[in-house]
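S.K.: can't give you the sequence, but here's the structure:
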């Protein structure tokens, strides 16, 4: 992990096309602005983790395969 010290109004650049700007500092809260190409996804980590969990749940089978076979077999 790289740790940098920045002041209000200063920024860092990532990969030549993403800029992180410190826009305000209020006590223990820091407001940042992110300038990035539209094809770059920018999410808060808690949102990213929730999306990943939702994707895992959507990809997992909700019905037992044995139960499914019972439903689709002709009698």
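M.R.: Yep, that arrived. These numbers were taken from a predicted model, which means no experiment stands behind them.

S.K.: every contact and neighbour count from this point should use C-alpha atoms.
M.R.: Noted.

S.K.: tell me how far the residue positioned nearest the centre of the chain lies from residue 41.
M.R.: Using C-alpha atoms, centre = their mean, the residue of the chain that lies closest to the mean C-alpha position is residue 48, 2.6 Å off. If you measure residue 48 against residue 41 using C-alpha to C-alpha, to the nearest Å, the figure is 10 Å.

S.K.: got another, please set it beside the one above:
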């Protein structure tokens, strides 16, 4: 792990396109700003872990459960069927 010391207003760059800036320090809390292109997804760690867990659960769904899923969008009702 890389450990950096930064003061308010100072920043660092990740991969030529992401800039992280220290905005404010209040007691034990540090507020940071992140400038990144729209295609870069940024998540808090606890949220990212929940997304991964949900994706794993979804990937383990049985065929029987998936057959019970109802199609809500009528335009997708015939998706995957061949005439």
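M.R.: Received, thanks. Just so you know, these numbers come straight off a predicted model, no measurement behind them.

S.K.: TM between them?
M.R.: The TM-score (TM-score structural alignment, normalised by the length of structure 1) is 0.80; 64 aligned residues with a C-alpha RMSD of 1.3 Å.

S.K.: what's the following helix or strand after the helix ranked longest in structure 2?
M.R.: Criterion DSSP state H: the longest helix present in structure 2 is helix 45-59. Downstream of helix 45-59 of structure 2, the first helix or strand assigned by DSSP states H and E is helix 63-67.

S.K.: so how far is that following helix from its chain's centroid?
M.R.: With C-alpha atoms, centre = their mean, to the nearest Å as the basis, helix 63-67 of structure 2 stands 27 Å off its chain's centre.

S.K.: compared with structure 1, how much does the longest helix of structure 2 deviate?
M.R.: Compared with structure 1 after fitting, helix 45-59 of structure 2 has a mean deviation of 0.4 Å; criterion: mean C-alpha distance after the TM-score superposition for structure 1.

S.K.: give me the helices and strands touching the biggest strand by length in structure 2, please.
M.R.: Assignment by DSSP state E gives strand 18-26 as the longest strand of structure 2. Contact partners of strand 18-26 of structure 2 among helices and strands, from 3 or more C-alpha pairs under 8 Å, 6 or more residues apart in numbering; DSSP states H and E: strand 11-14, strand 29-35.
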